[in-house]
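Colleague: need coordinates for the following:
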Amino acid sequence: MPEGSPKTPAKSAAKRPSTAKAGLADEVRKALDADIDRLETGSQMWSHLTLSQRATLMERLASSVGAVAEEWADTAAISKELEPGHPLRGEEWLSGPYGTLTALEAYGSTLRALAAGASPLNAVKIDTAAGGRTRAHVFPLSRVDSLLLSGYTGEIWFEPGVTQRDARESAGLAQLTPSDSGGVGLVLGAGNITSIPVLDVIYELLAHNRVALLKVNPTQDSLVPVFERALAPLIEPGFLKIIRGDGAVGAYLTTHPRISHVHITGAATTFDAIVWGPSKGAGSAATTKRRRENKPKLTKPITAELGGVSPIIVVPGEWSDADLKFQAEHITTMRLQNSGHNCIAGQVVIISRDWAQREDFLAALRTAYDAAPRRSAWYPRSNEKLETAGSTYPNAHWCAGGTRALIEIGADDDASALETTEYFAPVLGVVALTGNGQEFLDAAVAHANDKLIGTLGANVIIDPRTLDTLGDNFEQSMADLRYGTIAINAWTALGFLTPTLSWGGFPGASLEDVESGIGIVHNALLLDRVERSVVRGPFRPFPRSVGAVMRPGTFSVLPKPPWFVTSRTGAGVSEGLTRFRIDRNWVGLAKTLAKAFGA
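Modeller: Here you go, the predicted model:
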């Protein structure tokens, strides 16, 4: 909730402390201070907007984002070394403008409901999940979503003790008190997925009534002109300012007395450096002392979305050859989308050593991992990460001409490096445990909880027959899995892209042990006391999903999803879906869906 109202610009300027030691030129400091002056004025203006006016603002943003969507996707693709015609350019449509447009639409619906005096949850089915938790079925909420993501569903699980009445009455967060100001927040943007900084800014505004100073990651500098046009409806009235800058700029702003809150998307090491100070070199002794005395260097609130090592739990069952191939491509996508530069990229596949089809599965995985389209590891220091993996695991399989590593941990091998190092690069590992059925699932959940660092997201793949056999025990296992997003027969990235779901680490992290972060984002229904999101998808694509109509499982009319790195038509379909979100042209959508069946 809001941490207090900002000072007026005049009073703030009078009390402004010296910044001579900040390591910045005077003109840079003055420019940053002037930006904060304008944002403080914008904060006052924001507090006077009605909920209906804010809903209209979301519509204006959708129009301005739509106007630059093609340039956004093209600029992002070029910055990631994806040349025109590359089959993976569709990733930049989905993870950039598409994700932003769906979020704006969902936030607009929430604001209109609140403006009418209703809870955003009034039209949402609420029931009980494992462990007695209150659960809201927040996706799909429209026929369009049901059509575009046929077979996929999403749930919010609230923290234990939250009742249905609590959930409904608290939905809205800061928009329940729209005139209260949260001041000026600093958003330190991510460098990998282009919608992240934009969505973080919108969440600051709506969840906390906080205007934002957005410092983009240097990897996204080329997108700043696009962002400035896309977000002009926020920039013009002073609700947002976008800046570039190096670490010195970030250091100055995080300690600025008129920044009320910091939000970062990045690595735990960066978070720790902001909160405690440098861990190496000059200043490290002071950092150690601060940690020992539990006196953080940062004295203002901070939230964070950080990464980790994400598991992919493969529950043994009886799979067809087509199942093996499809799920191998599914797992390959979890690792190789965006060349593995994702905080939510699957990194450790957990399988059963006793699974009768273990070798068949591994053979399919090797084939899919090697055959996926080649691309560069473009993120800074990626080659170092790959070299580290190769040095630690000299028996790794190097696929696609040596550009990606597949590490199969043997019975006598040490998996600790694989399980505690977020490679943020195309490195995929396989770890085998004993058991079948519930015995294996219990062991896999415990292994993921206790051996893998991070709590951001976990993936579980299970066929319909096995799911039916496990019954309620499976749901209890999901409750025991301590991750902020769980994807069952889906990838947790669907949780990221679904605006009515929450995104962030599992509750319980602290400044001392930040794990995968503190707080959540996205959450377009503005729900309070969220524990996790759960995504469910089809084990089989259409037409093989037809069998799910007659037995437990999920039916879908979708063929291979366009986000699969192995989709032949993914680029065109992803662009077409985004254009439909912009123009609602049903003829164009029909052509896009027809193209999808050529995947």
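Colleague: all contacts plus neighbour counts: C-alpha atoms, from now on.
Modeller: Fine.
Colleague: distance of the spatially most central residue of the chain from Leu558?
Modeller: Against the mean C-alpha coordinate of the chain, by Cα atoms, centre = their mean, the closest residue is Phe496 at 4.0 Å. The gap separating Phe496 from Leu558 is 20 Å, by Cα to Cα, to the nearest Å.
Colleague: before we move on, what about Thr110?
Modeller: For Thr110 relative to Leu558 (Cα to Cα), the value is 28 Å.
Colleague: one more, so I can put them side by side:
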Amino acid sequence: AGYVRTLYLANPEETRQLIHHPLVDCVHMTGGTVTHDAIVWGSTPEEQERRRKANDPLLKVPITSELGCVSPFIVAGWQFTPKELTVQANNLVVAMTSNNGCNCNSAKVLVLPADWPQSAAFLETVRSVLRGTPHDPPYYPGIHESACADARVAHPPPPTHIPHGSLQAVDSLRYGVVAVNAWSAASCILGACTWGAFSGGQTAADVGSGVGVVGNPFLVEGVQKAVYRTPVDGAGVPKPFHVQPIPLAAARLVLGFVVDGWRGLLRGVWAR
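Modeller: This next block holds a predicted model:
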């Protein structure tokens, strides 16, 4: 048994002092490759190049990392009911807009079959859901520039079909989590899957989307990726409050527990 303490550090220098402290024997981080390389190889391009050539990392202890990627949202070209189409449009919008698109697994690329008859209906449903979705404040540094840059990029046409069928396609995708009929964040929220980059031989020198996994409550060894499947009608996917508001009684219980632990929970029960 041990202790966990959360620290909110005021500046990068305090963070550097912490991760390089003699009592720290391993580091885990989430963020981007720029932050990872600054931790492992040094704070300037010159230092990083010198240390890489000498194979002399600044960080002397093991590091695992979860760095995100350009996550695709892939729609298979079968016939959806109107309800299923709306559910999947909601899934996409939540994946796009949650935390203003700054999550490590935010949906960044939409892949549709070129000859899918429901493409126009799906895109219009997405636009309709977007218009009714509240957005978080755009706090993340550089988000305005990134959004404008993305809007000006011309993407090539999507593939016309999924080769070898859906199951084979899921097997071949090199992502740490593949979610079927849901945003991959659902697997992280439920806590039953591993979470991290696809295990493809990454190292601290060539980190890709990260090294190692978190989660893994069943202690499975040698995990390459996790696949999370849920019904196409969205029945097994947690939904944001603006889509499915939490009942008042349940909200009272949750808030009571957050504010005052078990005593607050019991007061919420009695208040009912």
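Colleague: ok so, going back, the residue nearest to the centre of structure 1 maps to what in structure 2?
Modeller: Aligning on TM-score structural alignment places Phe496 of structure 1 opposite Cys188 in structure 2.
Colleague: hang on, its match in a helix?
Modeller: Yes: assessed by DSSP: H, G, I helix; E, B strand; the rest coil, Cys188 of structure 2 belongs to a helix.
Colleague: okay, it and Ala226 of structure 2: tell me how far apart.
Modeller: 10 Å.
Colleague: need the overlap of contacts for these two.
Modeller: 194-195 (Cα atoms under 8 Å, 6 or more residues apart in numbering).
Colleague: which one in structure 2 is aligned with Leu365 of structure 1?
Modeller: In structure 2, Leu365 of structure 1 lands on Val126 (TM-score structural alignment).
Colleague: surely that match and Ala89 touch.
Modeller: Yes: assessed by Cα atoms under 8 Å, Val126 of structure 2 is found in contact with Ala89 at 5.0 Å.
Colleague: for the stretch 1-150 of structure 1, which segments are assigned as strands?
Modeller: Taking DSSP state E, counting those that start in this stretch, the strands of the stretch 1-150 of structure 1 run over residues 126-128, 134-139.
Colleague: follow-up on the earlier one: now the residue nearest to the centre of structure 1, nearest residue through space, not along the chain?
Modeller: Nearest residue to Phe496 of structure 1, sequence neighbours excluded (Cα to Cα, 6 or more residues apart in numbering): Trp503, at 6.1 Å.
Colleague: can you point out the buried residues in the host helix or strand of Ser128 of structure 2?
Modeller: Assigned by DSSP states H and E, Ser128 of structure 2 belongs to helix 119-131. Going by neighbour count (16 or more other Cα atoms under 10 Å), the buried part of helix 119-131 of structure 2 is 122, 125-126, 129-130.
Colleague: check stretch 90-100 of structure 2 too.
Modeller: 90-100.
Colleague: still on that earlier bit, how much space between the match of Leu365 of structure 1 and Tyr228 of structure 2?
Modeller: According to Cα to Cα, Val126 of structure 2 stands 23 Å off from Tyr228 of structure 2.
Colleague: tell me, how many residues neighbour the aligned partner of Thr6 of structure 2 in structure 1?
Modeller: Using TM-score structural alignment, the equivalent of Thr6 of structure 2 in structure 1 is Ile242. Look at Ile242 of structure 1: counted by other Cα atoms under 10 Å, it has 17 neighbours.
Colleague: which residues touch Ile242 of structure 1?
Modeller: By Cα under 8 Å, 6+ apart, the neighbours of Ile242 of structure 1 are 213-216, 224, 228.
Colleague: again, but for Thr56 of structure 1
Modeller: Per Cα under 8 Å, 6+ apart, neighbours of Thr56 of structure 1: Gly108.
Colleague: could you do Ile331 of structure 1 as well?
Modeller: Ile331 of structure 1 neighbours (Cα under 8 Å, 6+ apart): 312, 346, 365.
Colleague: conserved subset of those residues in structure 2?
Modeller: Contacts conserved in structure 2 for the contacts of Ile331 of structure 1, counting by both residues aligned by TM-score structural alignment, their matches' Cα atoms under 8 Å: 312, 346, 365.
Colleague: about what we covered before: what would the buried residues of stretch 90-100 of structure 2 look like in JSON lines with secondary structure and distance to Asp171 of structure 2?
Modeller: Formatted as JSON lines, these follow (DSSP: H, G, I helix; E, B strand; the rest coil; distance: Cα to Cα, whole Å):
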{"residue": "Asn90", "secondary structure": "helix", "distance to Asp171 of structure 2": "25"}
{"residue": "Asn91", "secondary structure": "helix", "distance to Asp171 of structure 2": "22"}
{"residue": "Leu92", "secondary structure": "helix", "distance to Asp171 of structure 2": "21"}
{"residue": "Val93", "secondary structure": "helix", "distance to Asp171 of structure 2": "25"}
{"residue": "Val94", "secondary structure": "helix", "distance to Asp171 of structure 2": "25"}
{"residue": "Ala95", "secondary structure": "helix", "distance to Asp171 of structure 2": "22"}
{"residue": "Met96", "secondary structure": "helix", "distance to Asp171 of structure 2": "24"}
{"residue": "Thr97", "secondary structure": "helix", "distance to Asp171 of structure 2": "27"}
{"residue": "Ser98", "secondary structure": "helix", "distance to Asp171 of structure 2": "27"}
{"residue": "Asn99", "secondary structure": "helix", "distance to Asp171 of structure 2": "29"}
{"residue": "Asn100", "secondary structure": "helix", "distance to Asp171 of structure 2": "30"}
